[in-house]
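> Following is a predicted model, sequence given first.
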Amino acid sequence: MKFTHALKVVAAVGTGAFTVVASAPAHAGGGHSSPAPIRTITTRLDGPFGLDVLSPHAALVAESESGEVTAVNLRTGARTTLISKLPGVAGVAADRGKIFAVLGGPNPEGPPPPPSKYPPASVLVADRNGKHVRVLADLLKYELKHNPDGQKQFDKAGKPYDALSNPFSLTATRWGLLVADGGANDVLRVDPRTGKVSTFFVPPNPRTKECLAKGAQANPGTKGCDSVPTGIAVQGRHVYVSTLGAEQPGAAAIYKLDGRTGRVLKKYGGFTSLTGVAVSPWGTLFASEVLFGAPAGPPQASDPSKVGRLTRIDGRRVTHAAVPTPTGIEFAGGKLYSTSGSIAGNFGVKHAGRLVQVNPSAFR
């Protein structure tokens, strides 16, 4: 159940469900020249983890550090805070006139989270304008009762061996809300109306050489690395899930699943520390690697602008784009969007988060 400390850390939109009224300019460029490889849409975000692109005009961003759900105008970069005071908000999705958000879980090895009227590791629901926020589901409660990955949870003194539940992303699908719970090593399904929680998918533990080495696993009796699901994408009747693989080389993977049953249809393996996944209608896969290139040692000694990348998997061809510390990623309307600077705060750099559009020329 391990989850890395590095990750703990005026335009009407579409159908008129959301309105963005702030005035932060986008860096769009002009004229008839070719688009920039990476276009910055908006800046000064704080820990932008989750991303949901609603239409060609707007997206929602979960800002983990500031505890805000922010609406962003994709054309102008204008920002509006819809929900605030959500410590560690990790994922966000809009569906059927509601906004859903998921909060990260407590870190048993770190300081207690800031006070909040919402429990950690919970799914929240709000009206489309961000009002009337309430708890829809308690994922930690579900983990304690059902323990889908079967790992030992507590030592003899009653102390958790590792993070029990630490949700990282949330996606609205035709089958319900799907939550990648990195701490619990599972993907959970939440009924958006009733809040009922069920297990959708439990990725197998990676068993690479590094994952089978002594000390690789904190939970007694567990063989191999924790899978640590981090990202979810939907294309047609399929669900794609990315995993972190406990940050071990080659232990991360992308799973293609049957969206109704959660059955594994295909596995793309051999990656390292994936933190998000997206897929185009033509089957091209995209993944974010928030820690790629991070040197050993404390994060404060590194330059976050040189850490992280996006990976594109197009058949057998794999290419990369230099996007600093990305997490949330989505392909929508023929365009690829990504958060950037998602964990820059861990490196001591404040307000460095961005939302960017990544064009095909960025991948090399």
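Sure, I can see it.
> C-alpha only now, for contacts and for neighbours.
Fine.
> measure the nearest residue to Thr199 once chain neighbours are set aside to Phe200 for me?
The shortest distance from Thr199 to any non-neighbouring residue, by Cα to Cα, 6 or more residues apart in numbering, is to Leu188 (4.7 Å). For Leu188, the distance to Phe200 equals 5 Å [Cα to Cα, to the nearest Å].
> Looking at these two, which has the bigger crowd around it?
Under the neighbour definition other Cα atoms under 10 Å, Leu188 and Phe200 were set side by side, and Leu188 has more, 24 against 20.
> Now the helix or strand harbouring the more buried one: buried residues?
Leu188 belongs to strand 186-190 when assigned by DSSP states H and E. If you call a residue buried by 16 or more other Cα atoms under 10 Å, then strand 186-190 has these buried ones: Asp186, Val187, Leu188, Arg189, Val190.
> which two in these are spaced the farthest apart?
The largest separation in the buried residues of strand 186-190, counting by Cα to Cα, is between Asp186 and Val190 at 12.7 Å.
> So Ser288 is in contact with Arg309, correct?
Yes: Ser288 lies in contact with Arg309 (Cα atoms under 8 Å); the separation is 6.2 Å.
> So which of these two has more stuff around it?
A direct count of neighbours by other Cα under 10 Å for Ser288 and Arg309 places Ser288 higher, at 32 against 23.
> what about the closest residue to the more buried one other than its chain neighbours, helix or strand, and which?
Using Cα to Cα, 6+ apart and skipping the chain neighbours, the partner closest in space to Ser288 is Leu310 (4.6 Å). Here Leu310 sits within strand 309-314, counting by DSSP H and E.
> hold the first one in mind and look at this next one:
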Amino acid sequence: MNIEKGKISSQQLLFLVAGFVQGSVLLIDFTVGITEQQTWIVVFIGLAITTPFFLSFVMLAKRFQGMNLIQINDVVYGRLMGKVVSAYYIFFFLMTLSFNIRDVGELYITFLMPDTPFIFFLTVFTATCAYAVAKGIEVLARVSHLFVVTGLFVIISTFILLIDQMDFSNFLPFFELPFVRMFQGIHIMSAIPFGETLVFLVIMGCLNNTKHMIKNSYIGLLIGTISLLIVSARNTAVLGRTQTIWTSASFQSIRLIDIGTVLTRMDFLIGIAQTVLIFFKCCLFFYALVVSLSQLFGLKSYLPLVLPLAGIEVIIAATVFQSPVDHASITQNAGIIYSAPLMFIFPPLSLLIAKIRGLPRFERGKGK
């Protein structure tokens, strides 16, 4: 039995995917220390590499229509092994959500409100996410286009306002990075913004019609990717190689906006906009976490788990790392390694097994 009774359309799925990828806009600052002025190339390559895997997510969800990730694992791997695989996914959702929540706290402590207690930001942000998740996926889907439009407006408007400060020679020379650093950057970009879309294996089971789900979900992925490309191009054109010395290249470039000494110091407004984008991404991760855990334990509703998991997330986000430097270092190395099998091995393997065994058979009706 699927515990989520809400339904979404394939058009809403487009905006959900686009908004989710846009929520990784801070990742550009996170990656630039490795990829420097080649970040935009890494975004392109990351998309190209991840596309077949993303399509495997969508095809798997379409094959098991009306079923979420936990149900699919039970059918494909059996109840025992399926629960082991599902527990692995749930751990990934739990930790990744805490990392993103911590990103918001570090954003405000570092740039916007340094005198405010760190735990305050974590608590308020997580409580807001919990409230949104408790309202259900239908509510998030209905407002998803607002998040996407807001993100595009902020990203495009800041690009236009900074055109007079751009030097496009900053993109040169191409492909000068050592192979190891380029490979690491591609791995990070493939895993974090694009590979994380596996979260939609929990959400796509709520689709009321799967007819256009492949096309719409990929269009959403492209919209999110374009947003990341614009941000990376803007930062490189404005800051050049100096972007590697700043904690946040995006904030530093936006601080340079000065239109007649009237329109200036927009970093606070941009900080709020980035918070909105990360909020949407965290809501989808939180939703996937509570639904997956509820499905694993056979609960009839995920609502009883929302507040307890919110408290756990705040504790993990506050204690898992000693500093922002520690956060970046561990995520760049260990984080993308333990999550790789979930993104690049299990979904294609599940799809292959399902095709070989002719699944789902009677399980399709049972899963609903």
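Sure thing, it's come through. Owing to the predicted nature of the structure, the values given are computational and were not obtained by experimental measurement.
> Now the TM-score, please.
Once superposed, the chains reach a TM-score of 0.24 (TM-score structural alignment, normalised by the length of the first structure), with 139 aligned residues with a Cα RMSD of 6.4 Å.
> one step back: now the angle between strand 186-190 and the next helix-or-strand element following the strand holding Leu188 of the first structure, please.
Next along the chain after strand 186-190 of the first structure, taking DSSP H and E as the criterion, comes strand 197-201. Put simply, strand 197-201 of the first structure runs at 140 degrees to strand 186-190, going by axes from the mean of the first three to the mean of the last three Cα atoms, to 10 degrees.
> Just the buried positions in strand 197-201 of the first structure, please.
Quick answer for strand 197-201 of the first structure (16+ other Cα under 10 Å): Val197, Ser198, Thr199, Phe200, Phe201.
> I'd like to know which elements that strand is packed against.
The contact analysis (3 or more Cα pairs under 8 Å, 6 or more residues apart in numbering; DSSP states H and E) places strand 197-201 of the first structure against strand 186-190.
> Does anything pack onto the strand it packs on? Which helices or strands?
Strand 186-190 of the first structure sits against strand 176-181, strand 197-201, with contacts defined as 3+ Cα pairs under 8 Å, 6+ apart.
> Which stretch among those approaches Ser340 of the first structure most closely?
strand 176-181 (19.8 Å).
> quick one, the closest one and strand 197-201 angle?
Taking the same axes, to 10 degrees, one finds strand 176-181 of the first structure and strand 197-201 inclined to each other by 70 degrees.
> Now the element after the helix or strand where Gln295 of the second structure lies, going C-ward?
Per DSSP H and E: Gln295 of the second structure is located in helix 267-297. Next helix or strand after helix 267-297 of the second structure toward the C-terminus (DSSP H and E): helix 303-319.
> Need the residues that contact that following helix.
With Cα atoms under 8 Å, 6 or more residues apart in numbering as the test, helix 303-319 of the second structure has contacts from 94-95, 97-99, 101-102, 118-119, 122-123, 126-127, 130, 133-134, 290, 294.
> Selection in PyMOL covering whichever of the residues you listed are buried, please.
Here is the PyMOL command that picks out the buried ones among those, judged by 16+ other Cα under 10 Å:
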select buried, resi 94+95+97+98+99+101+102+118+122+123+126+127+130+133+134+290+294
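> Okay, and Phe121 of the second structure sits in which element?
Going by DSSP H and E, Phe121 of the second structure is in helix 118-135.
> gap between that helix and the chain center?
Taking the mean of its C-alpha atoms, helix 118-135 of the second structure sits 17 Å from the chain's own mean (Cα atoms, centre = their mean, to the nearest Å).
> so that helix versus helix 267-297, what angle?
60 degrees.
> Helix 118-135 of the second structure packs against which elements?
helix 79-107, helix 137-161, helix 267-297, helix 303-319.
> and Ser350 of the second structure, which of the ones you listed is closest to it?
Set against Ser350 of the second structure and scored by Cα to Cα, those come closest in helix 79-107, at 10.6 Å.
> Next, the angle helix 267-297 makes with the closest one.
Using the same axes, to 10 degrees: helix 79-107 of the second structure against helix 267-297 is 160 degrees.
> Check which residues of helix 79-107 of the second structure are buried.
For helix 79-107 of the second structure, by 16+ other Cα under 10 Å, it's 82-83, 85-90, 92-107.
> Measure how buried Leu265 of the first structure is and give me the count.
Neighbour tally, Leu265 of the first structure, other Cα under 10 Å: 12.
> I figured it hits Val241, correct?
No: contact criterion Cα under 8 Å: Leu265 of the first structure and Val241 do not qualify, at 11.6 Å.
> Quickly list what's touching both of the two.
Tyr255, Lys256, Leu257.
> With adjacent residues omitted, what lies nearest to Leu124 of the first structure?
Val135 (4.5 Å).
> In contact with that neighbour, which residues?
With contact taken as Cα under 8 Å, 6+ apart, Val135 of the first structure is in contact with Tyr118, Ser122, Val123, Leu124, Val125.
> Any quick PyMOL command for the buried ones out of the residues you listed?
Entered in PyMOL, the line below selects the buried ones among the contacts of Val135 of the first structure, by 16+ other Cα under 10 Å:
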select buried, resi 118+122+123+124+125
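> Tell me which entries of the contacts of Val135 of the first structure lie within strands.
The members of the contacts of Val135 of the first structure that map onto strands under DSSP state E are Ser122, Val123, Leu124, Val125.
> Contact partners for the third one?
Leu124 of the first structure makes contact with Phe100, Ala101, Val102, Leu103, Val133, Arg134, Val135, Leu136, Ala137, according to Cα under 8 Å, 6+ apart.
> how about a cut-off of 7 Å?
By Cα atoms under 7 Å, 6 or more residues apart in numbering, the residues touching Leu124 of the first structure are Phe100, Ala101, Val102, Val133, Arg134, Val135, Leu136.
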